[in-house]
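> Model the structure of this input:
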Amino acid sequence: MPRTDASSRSSRWSIVPRALALGVAAGCRSTLAVAAPALAPRPGPTATPSRSGAARAAAVLAVAGEIAGDKRPEAPSRLAGPGGALRVTAGAVGGVALARRRVTGPGPAVAAALAGAAGAAAGAYGGAAWRGLAVGRRPDWPGAVAEDVVALALATWAVRR
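Next up, the predicted model:
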């Protein structure tokens, strides 16, 4: 029978800030929403990989491809067309994936989906604003690299054990 004391309830809902952080990372680099949970070790006493070697390689390649593609001058705005909606969806999916790894029950999963979606919206708009400020008369790539570092750090924190 699951515990229902205050510490158990608190730990069930501690997924929300992690889902929010993963969502912000997804707003910056959408592939991180699914790749970070797939690459992270399973929670628990042993640090076993959460996916097969092929799935992990595909996740790494997807993130690397997005990071590299984002540096190209012809890359479209993350807010143009369906880009913003796809990032919000990715944030929600990442929140659910994160919740399913750590807690049970629909409540925390729904809260994690909402937090991931909200974080992705904030990350998409915040990242676009950052890039606009960082560019000025300089090349775009230093601002993009700084954004990559922040997104990777947030995703890493979100999935850490």
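> all contacts plus neighbour counts: C-alpha atoms, from now on.
OK.
> and the nearest residue to Arg161 once chain neighbours are set aside, helix, strand or coil?
What sits nearest to Arg161 in space, not counting adjacent residues and going by CA to CA, 6 or more residues apart in numbering, is Pro43, at 5.7 Å. The local conformation at Pro43, judged by DSSP: H, G, I helix; E, B strand; the rest coil, is coil.
> One more, so I can put them side by side:
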Amino acid sequence: MNGPVRAALVGAATGLRSQLGLAVVSATTSPYQAADSVAVLARPRVRAVAAALAAAELVADKWSGVPDRRTALGLGARTVNGATAAAALTARSEPTRSRPARHGPTPTDATHADAASHEPDRSSAALARAALVGAATAVGAAYLGASWRAAAARNGRPDWPAALAEDAAALTLAWTACARPRAQTADGYASAASASGSRSLSPPAADSSGRR
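Below you'll find the model as predicted:
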């Protein structure tokens, strides 16, 4: 799944539930999977706050007195959060970070260099495009979700079944956007394990007298 598609999915999730996109990006990000600019999302306190805000919104959304999401405040929050979540998702890096070689290049370093060549584009232009896609899809999903809820509540029917269906749709969109291919994740951690094993199994260097 390419970057623009992920940005659109997490933006759509944010349009349905304004806090959910960032919460799922934070929950699925680790310090070893993120560029330094995004690693803050992996901090336990940030994760806890993001999860609490998302959970509170899921509950508050079922109350009849909640303001319409299509107000300036509702759309503004979704636009900002959708852009932020999409840019953060695009900026995330591979599961492992290569360490500088102490004694020149090794096969492990070559493996890391090859993996780096396949990392997603994190240029300023790519982040800007992701932010625009996330913001646009957040606004579009906000209007679609509001229309869905209004249609479900016609003739005085309760809209909570539609609200729960919308919750499920938002969660599915967010987790799909943030999920990593299993093979990619396994390869990344296998490289880290291989690097660690090669260091631990390598024989000690001999000194000038030939002793080890």
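> ok, now how distant is Arg182 of structure 2 from Arg45 of structure 2?
As judged by CA to CA, to the nearest Å, Arg182 of structure 2 and Arg45 of structure 2 stand 27 Å apart.
> what ranges do the helices span in structure 1?
Secondary structure of structure 1 (DSSP state H): helices at 6-13, 15-28, 32-39, 53-70, 83-102, 106-135, 141-159.
> So which of the ones you listed is the most surrounded?
By mean neighbour count, with neighbours taken as mean count of other CA atoms under 10 Å, helix 15-28 ranks first of the helices of structure 1 at a mean of 31.
> what's the average distance of it to structure 2?
On superposition with structure 2, the average gap between helix 15-28 of structure 1 and its aligned counterparts reaches 0.6 Å (mean CA distance after the TM-score superposition for structure 1).
> Output the residue interval of structure 2 matched by that helix.
Helix 15-28 of structure 1 falls opposite residues 3-16 of structure 2 when the two are matched by TM-score structural alignment.
> what residues does the matching stretch touch?
Applying CA atoms under 8 Å, 6 or more residues apart in numbering, the contact partners of stretch 3-16 of structure 2 are 20-22, 78-79, 81-83, 85-87, 89-90, 120, 129-131, 133-142, 145, 166-167, 169-171, 173-174, 176-178.
> roughly how far apart are the most centrally placed residue in structure 2 and Ala51 of structure 2?
Among the residues of structure 2, the one closest to the centroid is Val25, at 3.0 Å (CA atoms, centre = their mean). Val25 of structure 2 sits at a distance of 10 Å from Ala51 of structure 2 (criterion: CA to CA).
> cool, Gly134 of structure 2 as well?
As for Gly134 of structure 2, its distance to Ala51 of structure 2 is 20 Å (criterion: CA to CA).
> Ala193 of structure 2: helix or strand, and which one exactly?
Ala193 of structure 2 is part of helix 182-201, with elements assigned from DSSP states H and E.
> list the helices and strands that helix packs on?
Helices and strands in packing contact with helix 182-201 of structure 2 are listed as helix 107-117; criterion 3 or more CA pairs under 8 Å, 6 or more residues apart in numbering; DSSP states H and E.
> Output the residue interval of structure 1 matched by the helix it packs on.
Correspondence between helix 107-117 of structure 2 and structure 1 is not established for any residue, with TM-score structural alignment as the criterion.
> How far away from the center of its chain is that helix?
On the basis of CA atoms, centre = their mean, to the nearest Å, helix 107-117 of structure 2 is displaced by 24 Å from the centre of the chain it belongs to.
> what helices or strands is it leaning on?
Using 3+ CA pairs under 8 Å, 6+ apart as the contact criterion, the neighbours of helix 107-117 of structure 2 among helices and strands are helix 182-201.
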